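**Q** what follows is a predicted protein model with its sequence.
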Amino acid sequence: MKPGHAIGSLRHRLAQLCGAPHDPDPGSLSHSERLRCAGAGLVGGLLFDATTLGLRHITGAPSFPEDTSDLLVPFLPAATFNSLLSALGPHGKELLVVGALTGAVIAVVLLGTLYGGLVWRGWRPGRLATVLGVVGFIGLWALFGPVLDANDAGGTLLRRRAIGAGTLALDVIVSVGAVYLLVGRPRSREGGAGPEVPDRRAFLAALGGLGGGLLLGTGGLVAGFRSLAGATNLDYEGRWSSAASPITPIDQHYVVSKNLVDPSVNVDTWRLQVDGLVRSPVTLTLDDLRRLPQRQEIVTLECISNSVGGGLMSTARWRGPRLAEVIGLAGAVDQRARFAIVSAVDGYFDSLPIDAALSSSTVVALTMNEVTLPDRHGFPARIVFPGHYGEKSMKWLARIEVAEHDHLGFYQRQGWSEDAGVRTWSRFDAIGSGRPLRAGHPAILRGHAFAGTRGIESVQVSTDGGTTWGEADLDAAISPYAWRFFTSHWTPSHPGTYVLVVRAVDGAGALQEERREDSPPRGSSGFHSVTAQVV
């Protein structure tokens, strides 16, 4: 058989599978028919959105906007991501939600128009709707499959993926089903040909179906959107917070998340899998982790997006078993192991060098400041990896895979640093007592510095824009892994404008970098400076 004939035969078979007639009606759709098909698609699209938002709160599986975010965000270059974050702030996630929901509606409107055009030309409605639904699900599953392992409730990887695929299938069934019901049967013609026979009853039924569907879809969408908006964390929390005390209260601790809605894990279904290059893979419960020896560390965490002088840095008491002991429950680690690939219930993933994972300082935190780990900070378990930016201290831990080869992390796909070791950083927190500075009167300059596990050896302050420097007094270190506060006493000699600058020297004797760099790709650098007016 010639290639052209083979292709034609295959096309004919596919058309028959979809319910194509042997003698299709060559007529074109009337204006009212086009509107009816588009209206059916609009209802189907609204119901798709309402279903995906509703199922998100029933099953814990991410909604369509969240899947879209997880699919696209890792491939935004780090500099572009940071620029959008700075420009849009909380509106970035709002635009993503609205854009994804609107895109879904437009897609189903186009589907409804295509479906209606084929049905009213004689294609078999049931078979065509079934094929379009199956093809639509397969297409969406192929596109979003890599991000369908997220689920708020937790559970094993297989369970999370099954629920994600199931909710996606229901989204498609509801939307395609609405189109199928509202488009209706092919138009009737006297004698099988000629002009369309008016059917007032069918017209009114279709009009009522479209109106009812629009009402149901819009109402469901509004309710689902309100529910989503009520749980959504649109912006980073603590961006401009002050460091008032060595240990940050939980309600003041900075929060950064990739999610539109953070997980609220069901501890009864949550499981932590430890597998890969270990002797005996194991699945653990929270009680299993609590039975291990508990270790407390005071650790400062900093977001890699923290700017010079920013507030995305906090310190807490973290308590839980060492990560090495958790991995040890799976038996001996194979000598080929080089990395621990870690993933979370929200679909986040990253990796740690195996030596770091087995270090005594890396813990799986179960409590924060001596209370059960809050939802926003990773309940029921998170990794705390001292000396590295917060992207490495994964929240809502779900799996640890010991592996020979690295796995590029969620943010590393954007181009952020793979090592993510913190850079030396310092900041003024308070200039004076809050009252106007007066010439000849002493003022106290307070602030903090941080250099990860390297520690802080000294802090230097300049009151003349960096021309001369003086040593500040350091508070006692509260932990090898925490920030350090400083105090500098200054008496301005005369009224005027002063530029105050601070810099730090880490425990290895290296001076903080002066050159200004934005956060991407390895964290910000540069001296923090403030302008002080003296009267």
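**A** Arrived safely.

**Q** alpha carbons only for contacts and neighbour counts from here, please
**A** Noted.

**Q** now do the buried residues in stretch 32-52.
**A** 33-34, 36-52 (16 or more other Cα atoms under 10 Å).

**Q** what of stretch 525-535?
**A** Going by neighbour count (16+ other Cα under 10 Å), the buried part of stretch 525-535 is 525, 526, 527, 528, 529, 532, 534.

**Q** and the helices in the protein?
**A** Remark: helices assigned in the chain by DSSP state H are 3-17, 31-59, 64-72, 78-88, 91-119, 125-144, 157-183, 200-231, 286-290, 323-328, 354-357.

**Q** next, the one to line up against it:
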Amino acid sequence: MTTSATTGPGVTARTREGWAAAAGITAVGTAVVLGEIAATLISPSVSPMTAVGGAVIDAVPPGVKDWAVSLFGTADKVALLAGMALVIAGLAALAGVVEARRRFAGVALIAVFGLAGVAAVLGRAAATAYAPAVPVAVALAAVLLLRWLLRRLQDWAPENWAQETDAARAPDARAPVADQGEWAGPNRPDLPAGHEPAGHEPSEHGYAGNGQPMPPARPAAALPPAAAPPARRRFVQALGGTAVAGALGGVLAGTLRGSAAAVTEGRSKLVLPAAKSPAPAIPAGASIALDGLEPLVTPNADFYRIDTALRVPLIDPDKWALKVTGLVDREIELDFAALLAKPMTERHVTIACVSNQVGGDLIGNARWLGWPVRELLAMAGPKPGADMVLSRSTDGWTAGTPLEALTDSRDAMLAVGMNGEPLPLEHGFPARLIVPGLYGYVSATKWVTELKVTRFADDKGYWTPRGWSERGPIKISSRIDVPRNGARPGAGTVVFGGTAWAQPTGVGAVDLRIDGGPWRSVELAPGISKDTWYQWKLGAVLGPGQHEVQVRATDLNGVVQVEGHAPVAPDGATGYHTIRVDVKS
């Protein structure tokens, strides 16, 4: 008969390690939450989590970024944070287990990742002078909590109660026999060695009276000490209490972030100036009434968001300033009050992400209010030879925009308003760049704080060294919104509808092709302007069965959308958006 190795009353070695892993997860998780609270108070734009996440985004190859955006869309940041949480939980569990096996092994692991957090924070442009102290405090708190929890675990289930060895599995030759109070071995303490009592023969388990073999002895370590139940209760209470504290801390961190007192209050009280050059009225018939069709003007809440900021920068408008530097005759610094006092322009402009797949939704149309960038640059006076403006966000992200796109007649602006209200926090409050005709990665800098006039030969935007082209003009494209791919409409007239864009030229025609047949001209609504998308629709009679439907756009210069498929990298996807519908009889 054998006995399973235990570390305490009913606690196997494996179970003990499971509790140690739980202690690691609880300790590190609570410490991370406390770090998020501290970061919100002393460094609102940078925390250990967002700093490490930002470092991951910076380090991953462009293909990984494209895969994440195509898979998760605008939820890519949530997916990254969830993945980070799983990795942290795994490492925390490992720290708990190795610390339980060997003192300071788990502490060393936590220290290593604390140092990694410090390095990540130091690498973020928005970090304050106190920000590096937060990951240090997180690591220290994690170590202290882990050691405290493991001491409670040791009180309940000491590691040295038994070992998973043959000796631990064999009965202790000197262990007292349960319910008999006798010694279970040939070496009775009241008899000299070799003098067993008459009539007692040795057996596998020892001696019993009347020559009968004794029942198997339990290892002494398996006998539950009186202190075991209270010790177990103290450990579980400590573990649960720490977990509850971590959960409450998470709620507090979310509340602090959600309130963002100064910034939220400042934005809510902000009254935007009236536009000196208001947006032209939307033409009659520009918006097509068709269920499922994307609105002509995208609501702020539905507008896509793609950027590298895991935590939305919180910028007090009273402390915001924009600098114009580089190859200029005069460097300029502009505060928010001075910006709002400038003559404002209001325009509808469609902007798109270069990661937008053919038929994708990383595109939106809004009414923007801002000061023309060409006027700001004219005040600075770009020097001869300059051909690029490197715009910088408060979190360090940069975009390289052709100088001509910011100084020509297009409505490039330093925007402060979106659809009649101050910019939402996640869309760049208090100010951002909007440049018609260019993908966002070379133009649409949010939370902008600097415009550096320079040369493409001397400076690179964030994505250019990562495999993307220097210039990113938006390509002619079109999309079928209604019906969706895989829809099952009834036989008869099926109404198709969608959008098309061709900045800065404007859309001249949109055609639909069914089952590889001839192209059919659709009903094209008038666009708001050449810088926005256009809506279209077409009714087509379809019989039962599967049908393939494709769409293409042509700009006002007669240039037709590219049919050949190309991926989003390095300068935007091409190809005809194609859907399949299964018409019911």
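**A** Structure's in. What do you need? Bear in mind the structure is a predicted one, so any value in this text is a computation, not a measurement.

**Q** just give the TM-score of the two.
**A** Aligned and superposed, the two chains score 0.70 in TM-score terms (TM-score structural alignment, normalised by the length of structure 1); 457 aligned residues with a Cα RMSD of 4.5 Å.

**Q** the counterpart of residue 335 of structure 2 in structure 1 - nearest residue in space that isn't next to it in sequence?
**A** Applying TM-score structural alignment, one finds that residue 335 of structure 2 aligns to residue 285 in structure 1. Among residues not flanking residue 285 of structure 1 along the chain, residue 271 sits closest, at 5.3 Å (Cα to Cα, 6 or more residues apart in numbering).

**Q** right, so the helices of structure 1: which one is the most enclosed?
**A** Comparing these by mean neighbour count (mean count of other Cα atoms under 10 Å), helix 31-59 ranks first with a mean of 24.

**Q** now the angle from it to helix 91-119?
**A** Relative orientation of helix 31-59 of structure 1 and helix 91-119, computed by axes from the mean of the first three to the mean of the last three Cα atoms, to 10 degrees: 130 degrees.

**Q** what's the angle between helix 31-59 of structure 1 and helix 157-183?
**A** Using the same axes, to 10 degrees: helix 31-59 of structure 1 against helix 157-183 is 150 degrees.

**Q** and helix 31-59 of structure 1, what does it pack onto?
**A** helix 64-72, helix 91-119, helix 157-183, helix 200-231 (3 or more Cα pairs under 8 Å, 6 or more residues apart in numbering; DSSP states H and E).

**Q** report all helices and strands that the second one contacts.
**A** Which is helix 91-119 of structure 1. For helix 91-119 of structure 1, the packing partners by 3+ Cα pairs under 8 Å, 6+ apart are helix 31-59, helix 64-72, helix 125-144, helix 157-183.

**Q** which residue numbers in structure 2 go with the second one?
**A** Taking TM-score structural alignment as the measure, structure 2 aligns residues 48-56 with helix 64-72 of structure 1.

**Q** nearest to residue 275 of structure 1, out of the helices of structure 1?
**A** Closest approach to residue 275 of structure 1 among these is made by helix 323-328 (8.5 Å; Cα to Cα).

**Q** mean shift of the closest one relative to structure 2?
**A** When structure 2 is superposed, helix 323-328 of structure 1 averages 3.3 Å from its matched positions, counting by mean Cα distance after the TM-score superposition for structure 1.

**Q** contacts for that helix next, please.
**A** When contacts are defined by Cα atoms under 8 Å, 6 or more residues apart in numbering, helix 323-328 of structure 1 is touched by residues 274, 289, 292, 357, 358, 359, 360, 362, 363, 364, 383, 400.

**Q** just to revisit the earlier point, roughly how far apart are the match of residue 335 of structure 2 and residue 398 of structure 1?
**A** 10 Å (Cα to Cα, to the nearest Å).

**Q** now the residue nearest to residue 303 of structure 2 when sequence neighbours are not counted: how far from residue 269 of structure 2?
**A** Ranked by Cα to Cα, 6+ apart and with sequence neighbours excluded, the top spatial neighbour of residue 303 of structure 2 is residue 364, at 6.0 Å. Distance, residue 364 of structure 2 to residue 269 of structure 2, using Cα to Cα: 26 Å.

**Q** ok, the two, which is more surrounded?
**A** Relative neighbour count places residue 364 above the other of residue 364 of structure 2 and residue 269, with 23 against 9, counting by other Cα atoms under 10 Å.

**Q** how about the more buried one, what's its match in structure 1?
**A** For residue 364 of structure 2, the residue aligned by TM-score structural alignment is residue 314.

**Q** my read: its match touches residue 298, true?
**A** No - using Cα atoms under 8 Å, residue 314 of structure 1 is not in contact with residue 298, being 10.6 Å away.

**Q** quick revisit: right, so of the helices and strands packed on helix 31-59 of structure 1, which gets closest to residue 450 of structure 1?
**A** It's helix 91-119; of these, that one is closest to residue 450 of structure 1 (Cα to Cα) at 30.1 Å.

**Q** many thanks, have a good one.
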